[in-house]
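1. Structure, please.
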Amino acid sequence: MHDLTGFQRDLLHIVHGLSEPHGLAIKEEIDEYYQQDIHHGRLYPNLDTLVEKGLVEKREKDGRTNIYETTHRGERELTARSEWESQHVTNQLS
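-> Down below sits the predicted model:
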């Protein structure tokens, strides 16, 4: 997870938080978070990177729609990142 961009980490969190998210649902969530329209040319290559890294699985729902799901590795990476962040936030607040 250390080699992901912040945008890719945000996408991973979104994919993990939605039930069988498709590209448009992911786009709507990331648009809302960033408060701007994220173009398909930015969204899909970054989702493909997550797939290539084994953090997300992409499967076809129908002829036009792909579903994205977090893999077990992706879940482990999210948990490890969350624990790391909690450790550092706790240290700063003490």
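2. use CA for all of it now, contacts and neighbours both
-> Noted.
3. what residue is smack in the middle of the protein?
-> Leu12 (1.4 Å; C-alpha atoms, centre = their mean).
4. what's the distance between the nearest residue to Gly23 once chain neighbours are set aside and Glu85?
-> Closest residue to Gly23 apart from its sequence neighbours, by C-alpha to C-alpha, 6 or more residues apart in numbering: Asn66 at 6.8 Å. Distance, Asn66 to Glu85, using C-alpha to C-alpha, to the nearest Å: 31 Å.
5. Please say which of the two ends up with more neighbours.
-> Neighbour totals were compared for Asn66 and Glu85, and Asn66 leads with 16 against 12 (other C-alpha atoms under 10 Å).
6. List the contacts of the more buried one.
-> His22, Gly23, Lys58, Arg59, Glu60 (C-alpha atoms under 8 Å, 6 or more residues apart in numbering).
7. run this one through as well so I can compare:
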Amino acid sequence: MDDLTGFQRDLLYVIAGEDRPSGQDLKDEVEQYYSSEINHGRLYPNLDAIVNKELVEKGELDRRTNYYNITKNGEEVIEERREWEQQYID
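-> Okay, here's the model as predicted:
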């Protein structure tokens, strides 16, 4: 996870906590957290980056809508990150 941007990490966390969210679902959730609009030019290249790193898989709901799902590798990366964070929080 050390090679992800903070935005990519946030997307990964949201995907892990949802059941196959669409890009629009992710956009809505992240916009709420950031309290600002996230444009498609920022969202989709970052989603593609975490898909290319095999942390997330991308599937098709219909011809216009894709979904995103956490992979086993993505779950492991999150767990490693949480363990690393925990050593500093305790």
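8. Helices along structure 2, start to end?
-> Applying DSSP state H to structure 2 gives helices spanning 6-17, 23-34, 40-52, 72-89.
9. so which of those is the most packed in?
-> Mean neighbours per residue, mean count of other C-alpha atoms under 10 Å, is largest over the helices of structure 2 for helix 6-17, with a mean of 18.
10. Would you mind getting the angle between that one and helix 72-89?
-> 110 degrees (axes from the mean of the first three to the mean of the last three C-alpha atoms, to 10 degrees).
11. Once aligned, what mean separation remains between helix 6-17 of structure 2 and structure 1?
-> If you overlay the two and look at helix 6-17 of structure 2, the average distance to its match in structure 1 is 0.4 Å (mean C-alpha distance after the TM-score superposition for structure 1).
12. okay, the angle between that helix and helix 40-52?
-> Orientation check (the same axes, to 10 degrees): helix 6-17 of structure 2 against helix 40-52 gives 70 degrees.
13. same for helix 6-17 of structure 2, what does it pack against?
-> Applying 3 or more C-alpha pairs under 8 Å, 6 or more residues apart in numbering; DSSP states H and E, one finds that helix 6-17 of structure 2 contacts helix 23-34, helix 40-52, strand 66-70, helix 72-89.
14. Format these as TSV; extra columns: distance to Met1 of structure 2.
-> Formatted as TSV, the helices and strands packed on helix 6-17 of structure 2 follow (distance: least, C-alpha to C-alpha, whole Å):
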stretch	distance to Met1 of structure 2
helix 23-34	19
helix 40-52	10
strand 66-70	14
helix 72-89	6
